[in-house]
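Undergrad: Give me the fold of what follows.
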Amino acid sequence: MRARLRQRRDGKVEVRVTDWERKWEQLAKEAETIAADRLRAMDSIVERNQWKVIQAFQKQKVSDYHFAGSTGYGYNDRGREVLDLVYADVFGAEAAIVRPHLVSGTHTISAALFGCLRPGDELLFVTGKPYDTLHKVIGSAGDGTGSLSDWGVSVKMVALLPDGRVDWDSVAAAVTDKTKMFGIQRSRGYDWRPSFTIAQLREMTARLKELKPEAIVFADNCYGEFTEELEPPHVGVDLIAGSLIKNPGGGLASSGGYIAGRADLVELAAYRITAPGIGGEVGAMLGTTRSIYQGLFLAPLLVGQAVKGSIFAACMFESLGFETHPRWNDPRTDLIQAIRFQSAEPLIAFVQAIQKAAAVDAHVVPEPWDMPGYEHPVIMAAGTFIQGGSLELSADAPIREPYIAYMQGGLTYAHVKYAVKLAISELGIRGYLS
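TA: Purely as a prediction, here's the structure:
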């Protein structure tokens, strides 16, 4: 709740600060003192990732003529070709394809899966049920939608153990002669579990290769880019995919996705994005090239700002007795901060407060609705410059037990602090805090 203004009899305006405003200020000072080492550690990661991106630009001799647009088929678009090479270097991959025509992370992941899998193959998710929007991509046999199952690709999922670790005995038992690909979701999605660090991905990939060396190890890398110093292909993952309106777009890319990894697998995915025999050789960039390059340049810094905001938010809410995941001092490997509420009402109030703190559409009050691709009503706060841009500060939650809000992003640390302040004040004023 903002400070109250009152006009005195002498005509001067007096600022009256609420009790929650005072409490917030003290909590914020204490939180930043407690979390100081974690916040500094993120600054170090930002520096190393920034240097890595700059060196990739330098290696590929990026110049301003690479930002020129192309039309029609986009033949010989050198800016597009070099962009793919830069992404491959940054992500430790043999090859990459980066395109504005990929409309979301789900679309990008779908292109990677359909590009590499064939009828009769089996996809085995070793990290449990994937994110909600992939459920329709998986589909069911004969559903008529062109889903993986409709095309004869079988999909199995091995649930994680209660502590969030991979159930290796069950994974080993699930592998068959048809297993063509192992699927890993790096981020927690809508689950109360740890996201997987790069060190864990290294170990997971090694164990999966022992189980079936020829199988493809695929990782959904959404929300994880630049949160650590290495990316999944650096530690042996064969193929990754992600969205440009999340971390790597740096808040500037207005659309798009990327796929990176082994050159043969990226080529197969490119055939799915366009058509067999065409692949990544065509595709006008529609005036987006400069913003995608510049967004990648800014991404390490802005991801760092978002992660620092999540650390701060966790510390603040823990001090008020809330359960958070990850906790403020846990290792970070993605943007997402989960906060558990006791009922739907404070959950909704929290998400509405995040919207109220936005620079864009702050006057809009989000309500739960049946959003396409989700199985439960979802409430989303997204006062963003890029629609759905979740490197920008946003929050969303399925309205189901347990009542967990997932906050992510924040182009500036100051914005996240402001939003947390407003959320705590709103919860206090509405009587949801003691």
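
Undergrad: alpha carbons only for contacts and neighbour counts from here, please
TA: Will do.

Undergrad: immediately after the helix or strand encompassing residue 407, which helix or strand?
TA: Assigned by DSSP states H and E, residue 407 falls within strand 403-408. Once the chain leaves strand 403-408, the next helix or strand it forms, by DSSP H and E, is helix 413-429.

Undergrad: Now do the same contact list for the closest residue to residue 376 other than its chain neighbours.
TA: In space, residue 376 comes closest to residue 398 once its chain neighbours are excluded; the distance is 6.0 Å by CA to CA, 6 or more residues apart in numbering. When contacts are counted by CA atoms under 8 Å, 6 or more residues apart in numbering, residue 398 touches 190, 376, 377, 378, 379, 404, 405.

Undergrad: for comparison, sequence B:
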Amino acid sequence: MNTHQLDKLALEVEGEVQNVYREIEAKAMVNHARVLEGFHLARVSDYHLKGSTGYGYDDAGREALERVYAHVFGAEAALVRGQIVSGTHAIAITLFGLLRPGDELLAVQGSPYDTLEELIGKRGDAPGSLKDLGVTYKQVELSQQGLLDYAEIGKSLTSKTKVVLVQRSRGYAWRPSLTLNELKKLTSFIKKAAPQALIFVDNCYGELVDTLEPPAVGADIIAGSLIKNPGGGIAPTGGYVVGKRELVEMAANRWTAPGIGAEVGPSLGHQRLLFQGIFLAPHTVAEAIKGAAFAARLFERLGFKVSPGYNEERSDIIQAIALESPERLVAFCRGLQGASPVDAHVLPEPNYMPGYEDDVIMAAGTFVQGASLELTADAPLRAPYSVYLQGGMSKEYVRLGVISAAKAVMQVK
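TA: Below you'll find the predicted structure:
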């Protein structure tokens, strides 16, 4: 397919996805109203946008921001801090806060996201892992269809099960992301089978995709990154933990120290960006989902398997495309990088990244390093050589990037 034919196909695809765009916009309106309501309830004022230094005692802006997050996510309390460096870090402080030696952590969707394996102790022998500290780990595999296996989950839940780890996104796996309806069914099942178990959701990539968040359907606590969805594409760093008050406090005690918890932590010069980021997030997440729908339909029309399909229900911003060869995978990432506003001249190469078992290739010409919501693509180099596309601050930018990636892929023999 030549460039002219691909551009013509892209126009056809743009027409095909318009009804999907309207559905996405309707959800964004609901989410934007909830975010705005959170700002009003927290009485956000100009002085809240200023940062603090040093210990960050009595930071009124930080407290207001956390009230906004608690409202947006439908929970009692929130910890939202720039000193949390990633989603993995947010998940780590939560797990270390909730679990004690002799407790059991149960994952119900097979192996969790790659960067959590060493943290848990499933892979490697990192000092200070949960395994090293005496926490046991079990996992239940998904069914052959990539769905939750309730029979095996029921068998695996015991009186020792302290925390059940649930991952909302697909991660680096060819499986459906977990919808909120399915999460509601899962939380109800777990509460009946093991009432003492805490349900912890890795919410990365899923924020504001639907009109509710996991605490509204039974999750006890959730965590994620600010350079993904809730940062709106402008948060320079940070992560969050949201949930029941006593559980958030336990996570905060691991973030700093017992007795100090969430009472310290300067907001520095990025307080305004964190407020503005969550305010913009419903719109920017909607734009990213529109871009994912466009990418899904375009590559489907080009003959590639995609997950989810362009008009399927979504619970995260990730679009998986099975490229079936390492050469196509590299070409896709290079094509996307070439359409980026930053480092467009750079040629991505597969390489080792901390926390990952396989070499990873990543396209991320972003203003904030590695910010997934801006428009990135990455993948481990393993069969079926699927690329995982996420983000896009505007659907127009995603379209330009995806067409550039498609042109590069179609040139591979």
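
Undergrad: circling back to that earlier point, distance-wise, check the residue nearest to residue 376 of structure 1 relative to residue 222 of structure 1.
TA: 19 Å (CA to CA, to the nearest Å).

Undergrad: What of residue 82 of structure 1?
TA: 23 Å.

Undergrad: Number of residues surrounding the residue mapped onto residue 53 of structure 2 from structure 1?
TA: In structure 1, the residue matched to residue 53 of structure 2 (TM-score structural alignment) is residue 71. By other CA atoms under 10 Å, the residues close to residue 71 of structure 1 number 12.

Undergrad: pretty sure residue 71 of structure 1 contacts residue 286?
TA: Yes - under the criterion of CA atoms under 8 Å, residue 71 of structure 1 makes contact with residue 286 at 7.3 Å.

Undergrad: And for the counterpart of residue 266 of structure 2 in structure 1, the neighbour number?
TA: Matched to structure 1 by TM-score structural alignment, residue 266 of structure 2 sits across from residue 284. For residue 284 of structure 1, the neighbour count with other CA under 10 Å is 20.

Undergrad: One more: residue 376 of structure 1?
TA: 16.

Undergrad: Surely it touches residue 399?
TA: Yes - counting by CA under 8 Å, residue 376 of structure 1 touches residue 399, with 6.5 Å between them.

Undergrad: longest helix of structure 2?
TA: helix 271-301 (DSSP state H).

Undergrad: Now residue 350 of structure 2: closest residue in space, sequence neighbours ignored.
TA: Using CA to CA, 6+ apart, the closest residue to residue 350 of structure 2 is residue 361 (4.2 Å).

Undergrad: on average, how far is whatever helix or strand the one you found lives in from the matching bit in structure 1?
TA: Secondary structure from DSSP H and E places residue 361 of structure 2 in strand 360-363. Superposed on structure 1, strand 360-363 of structure 2 shows a mean distance to its aligned partners of 0.5 Å (mean CA distance after the TM-score superposition for structure 1).

Undergrad: For that strand, enumerate the helices and strands it packs against.
TA: If contacts are counted by 3 or more CA pairs under 8 Å, 6 or more residues apart in numbering; DSSP states H and E, strand 360-363 of structure 2 sits against helix 326-338, strand 376-380.

Undergrad: In structure 1, what residue corresponds to residue 340 of structure 2?
TA: By TM-score structural alignment, residue 340 of structure 2 lines up with residue 358 in structure 1.

Undergrad: any idea whether that match is helix, strand or coil?
TA: Of the three states, residue 358 of structure 1 takes coil under DSSP: H, G, I helix; E, B strand; the rest coil.

Undergrad: For it, list the residues it contacts.
TA: Residue 358 of structure 1 neighbours (CA under 8 Å, 6+ apart): 382, 383, 384, 393, 419.

Undergrad: From these, list the buried ones, please.
TA: Buried members of the contacts of residue 358 of structure 1, counted by 16 or more other CA atoms under 10 Å: 382, 383, 384, 393, 419.

Undergrad: my read: the first one touches residue 357, true?
TA: No - taking contacts as CA under 8 Å, residue 382 of structure 1 lies outside contact range of residue 357: 10.2 Å.
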